[in-house]
Every structure is written in structure tokens, then in C-alpha cells.
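Asker: Here's my sequence, what's the structure:
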Amino acid sequence: HRGFETITYMLEGRMRHEDHMGNVGLLESGGVQWMTAARGVIHSEMPQQQEGTMRGFQLWLNLPSHAKLGDPDYRDFAPAEIPQLALPGGVQAKVIAGVFKAGDIEQHGIVQRPDTEPLLFDLQLSAESAVSPQVPDGHRLLLYVYEGTLRVGEQAASKGQLVQMSQVGELNLSSERGARLMLLAGRPLGEPIVQYGPFVMNSREEIEQALRDFRDGTLA
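Answerer: Presented below is the predicted three-dimensional model:
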């Protein structure tokens, strides 16, 4: 990889990681791996089922041009390290990145990143519950429902649907029968994006350089 970050969040199952820097990790159910590829990481991921199941998410988060060739980094977070909130009305929140704010409640996640200022929350709503997380105006906001049925304002979203929201305004989430969803938000960089395989850069020339570096053994 070069030029971006990967965030792996396991719901069920395990993921074993090894890379050229000597990092070896086993991501457990409920854990998070945050890898900043920057100028280059060569790694392997080996999925391992747990009791016959494996489920989770891997997200790609772009890096700004000034950080794309910076130093790579890798961090594993155990489930117990991730802040969890039990909110009034039967809402639970796992705060992975950014700051969760709702009413008078404020909780920092395990990761804070500059430039993109991402928010990454795993939210669980019980039947007849509601929550209004605050998202900074101008952030690009996505909601992915992976269990149950969600209401976003007056609109409904069901399991397997990805909802793209306006970049301004209040966010009101509720559920009649319960729902689980990922809230993903970040500040747009406003830079060109050129992606090829495991490389995300700003120009075709930078992609070609990444390919040459990988072939020459100098990517990482």
C-alpha cells in the first residue's frame, strides 16, 4: 500500500497481520487495526473464522498530499481499549475515531487524525430509541446499516444500505425495531485522487512511480 490509511474493525472472527516492519498482530473480535501506509507498507492479512463466522469492515482513508510519502505506522487496539457509551434511551456507541458528541455527552475515540479529522462510530439503537450525533459542517458523512432498520430524519434505511448525507445540518437517527450501523465522516481534502490497486496518489505519474518503486524493491 502507499498513500492512504486502512482501518480494519472486526465484529466477529480474527485477522492476523504481518508486515515488512516486523509487526505481527492478531486482531480479535471487537478490535481495531489502524495502519498508515504513507510511503509504503508491504503486508499480509490472514482471516481466521471464530466459531464458523467472520464479519467486519475495512475502510480506506485518504492521506493529504503532504503526508503520502511520510513514515508508515501501525497500531492494534484491543476491544477493551475502545471507549463504549451507554446513552439514555437504549443507544450504545463505540467511539473508534474522532469525538462523539450528543447533547451534553462528549467522548474521544482511540484515534485522532489531522487533515481528514475522521469520525468512526459503531452505533446500536434498541427498539424505539433515538440519537443525534453532532458532525462538523463540511464533513462528508456516510451511514452504513448492517443490522435492522434505521430512520434518518423522515427517511428509512435498511440492512445493507449505505446512506450519503448532506454536509450541513442536524443528524437525527432513530429506530422502531432496533438497528446497528457505522457512522463514517471526514473532512474532504479537495485534492485530486488517482487510485490503482493498492496505491492512492494525486497523479498518474505518482502511481507509476509507486509501481516502479515496488518492482525495484524500494517501496518500503
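Asker: from here on, contacts and neighbour counts on C-alpha atoms
Answerer: Fine.
Asker: so is residue 46 in a helix, a strand, or just coil?
Answerer: Here residue 46 is recorded as strand under DSSP: H, G, I helix; E, B strand; the rest coil.
Asker: compare with the first, here's sequence two:
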Amino acid sequence: MQARALHFLIPGRDTSDGAGVRLKRSLGQSAHVRLDPFLMLDEFSSDDAADYIAGFPSHPHRGFETVTYMLDGHMLHEDHLGNRGDLKSGGVQWMTAGRGIIHSEMPQQNEGRMRGFQLWLNLPAKEKMKPAGYRDIQPDEIPVTALDDGVSVRVIAGEVATAQGPVQGPIHGPSQGITTDPQYWDVSMDAGTAATLPVPETHNAFIYVFEGDAAIGGREVPRHHAAILRDGDTLHIHAGQDGTRFLLIAGKPIKEPIVQYGPFVMNTAEEIEQALRDYRDGRLTA
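Answerer: Down below sits the predicted model:
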């Protein structure tokens, strides 16, 4: 076994998106702050409705997937095809934008806590123009497994020990799953505990600490920081004195050029220009 060392840290940067939703962005702060196949990770967390109430009115996407994980709160997703989905505490929406989707994500609460994440996951060139689709995953569909005393993992995608998440990659079937074989885990550790997590050696991987703090190889990973990991097949991690909770996210790199213009992620500038024309002419989703 080869332990993954901490390569570098990305502090979550305060910003806003949509109609003014306040959030922290780690991956995706710029075109140079990505980790193939991951394009962006946003954390939103506030007890003040003014920080989130305006939501994300109708907007387009093409060429990638979005994964929204709601820890606390209630959002309603709607799209141009008439699809509707309620995303509530503990639930996940895995959306494939593919050739095009126009949708909105709007809060369904006027007060209280809204907390969660949105991850952007790239698609390979051969899949960028496939039909759009959704998968709404209810909280009770997501297994939780205990690895050691004081260490538990909520498995959204991939596999940990004997727990298989509701989202699987191509290794689980010749015609099902996601090419990048994503692993998406919500890991909780009590104060002073240590864990060894298996991470596929074929994957790029990072963690994002959103409660407490952690340490990898003696190096601290503070709250609201993404830690990019070096190669290896395991992660040895220690919780701080207040415990920790973090996302561990890994995927097979696509190794293709990326050209991004806002909500469009393609492989060439010409494809971006085509996406803009299609959106302008009402053909983005045709």
C-alpha cells in the first residue's frame, strides 16, 4: 500500500453565484485550480436567509455533470422539460447536463439553515452531447458504514468496505455507470481518531474539510480547505481535537483539453461558440 500525501491546499474563497447566493469556492476559483475530472466545488452554508433566498434562477449548462448534496435545507429544481425535484436535507441530485439543460434551483424556505455543496464533474468528449438527465437520491438510499470506532462514512458514489453508494462507475457493469468512476464520501471522525481509507490508485483525489480540522502526514487541513492528494491507494488521516467531517472525492482523470465559458464546458473554442449560438437561437437542448 502507498499512502497518499498532501500535495497542496486550496482555501475556500468567499464569492457569490446565481442571483447572489453567498458561498465558498475551492476548486474552480480559476481555470488553473481544477483536478481532472473535477471542475469546481462550492460550499454554501448560512442561517441567514438573505445569503441564499434569491437562489439560482433559470440558467443553462452543457458538457458536464453537477452533483448537489444538501446537508440542511430544501431546494426545488425545475427544468425546461417540466421536470421537478425536491432536494431536502441529506439528499443528492446528480444531474447530467449533456448536450444541454436550462434549469433553476430555488430555496423552498424563508428562514433557517441552508447548507450543502455543489460539485461540477467533467464529461469526456464522447459524452458531452448525450441527452440530459437527472437522478434524485433520497437520504435513505445512501448507506452509512462504520470503519472504526468513531469513524463513519456516508457513501454517495463508489464503494467503501461493503457499502456501495447509489451512484456507481463503469467497473460495476459494461453499459451502466459513469466513465470517471467517481467516489464521493461524507466522512465523520470523532476527536482524536484516525482512519485509513482506501482510494483507487487510478483516481485523482481530494478532501474538503467542512467541520473541525484534520491532519494528513502531520500537515493540518483546516476547515473550509480542499486538500489535493498525491498518488497512492490509501489515505491515512487524523481528526483534530474537535473531531472532523469532510468530503473525500476521487475520479478517473479524463486527460482531455478543457475550454470553459461560464456554464458551458467543452473541448475546443469552436464547441463553445457553437454552444453560445445554440443557446442564443433556442437550440441548446434540441
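Asker: Alignment lookup: residue 44 of the second structure to the first structure.
Answerer: In the first structure, nothing lines up with residue 44 of the second structure, judged by TM-score structural alignment.
Asker: give me every residue that touches the residue nearest to residue 44 of the second structure when sequence neighbours are not counted.
Answerer: Leaving aside its sequence neighbours, residue 44 of the second structure sits nearest to residue 23 (C-alpha to C-alpha, 6 or more residues apart in numbering; 4.5 Å). Counting by C-alpha atoms under 8 Å, 6 or more residues apart in numbering, residue 23 of the second structure touches 14-17, 42-45.
Asker: Just flag the most distant two among the residues you listed.
Answerer: The most widely separated members of the contacts of residue 23 of the second structure, counting by C-alpha to C-alpha, are 17 and 45 (13.4 Å).
Asker: Looking at those two, which has the bigger crowd around it?
Answerer: Counted by other C-alpha atoms under 10 Å, residue 17 of the second structure and residue 45 do not tie: residue 45 has more neighbours, with 21 against 12.
Asker: which residues touch that one?
Answerer: Neighbour list for residue 45 of the second structure: 23, 113-116 [criterion: C-alpha under 8 Å, 6+ apart].
Asker: And those residues, which two are furthest apart?
Answerer: Maximum pairwise distance in the contacts of residue 45 of the second structure, criterion C-alpha to C-alpha, is 13.4 Å, between 23 and 113.
Asker: Nearest the middle, which residue of the second structure would you pick?
Answerer: By C-alpha atoms, centre = their mean, the second structure has its centre lying nearest to residue 119, at 2.6 Å.
Asker: and the one helix or strand that one maps to, which stretch of the first structure?
Answerer: Using DSSP states H and E, residue 119 of the second structure sits in strand 114-122. Mapped onto the first structure using TM-score structural alignment, strand 114-122 of the second structure covers residues 54-62.
Asker: Could you list the residues in contact with that stretch?
Answerer: Contacts of stretch 54-62 of the first structure (C-alpha under 8 Å, 6+ apart): 3-14, 47-48, 116, 200.
Asker: Go again with 7 Å.
Answerer: With C-alpha atoms under 7 Å, 6 or more residues apart in numbering as the contact definition, stretch 54-62 of the first structure has outside contacts at 3-13.
Asker: any idea how far residue 54 of the first structure is from the aligned residue in the first structure for residue 253 of the second structure?
Answerer: Taking TM-score structural alignment, the alignment pairs residue 253 of the second structure with residue 188 from the first structure. Counting by C-alpha to C-alpha, to the nearest Å, the gap from residue 188 of the first structure to residue 54 of the first structure is 31 Å.
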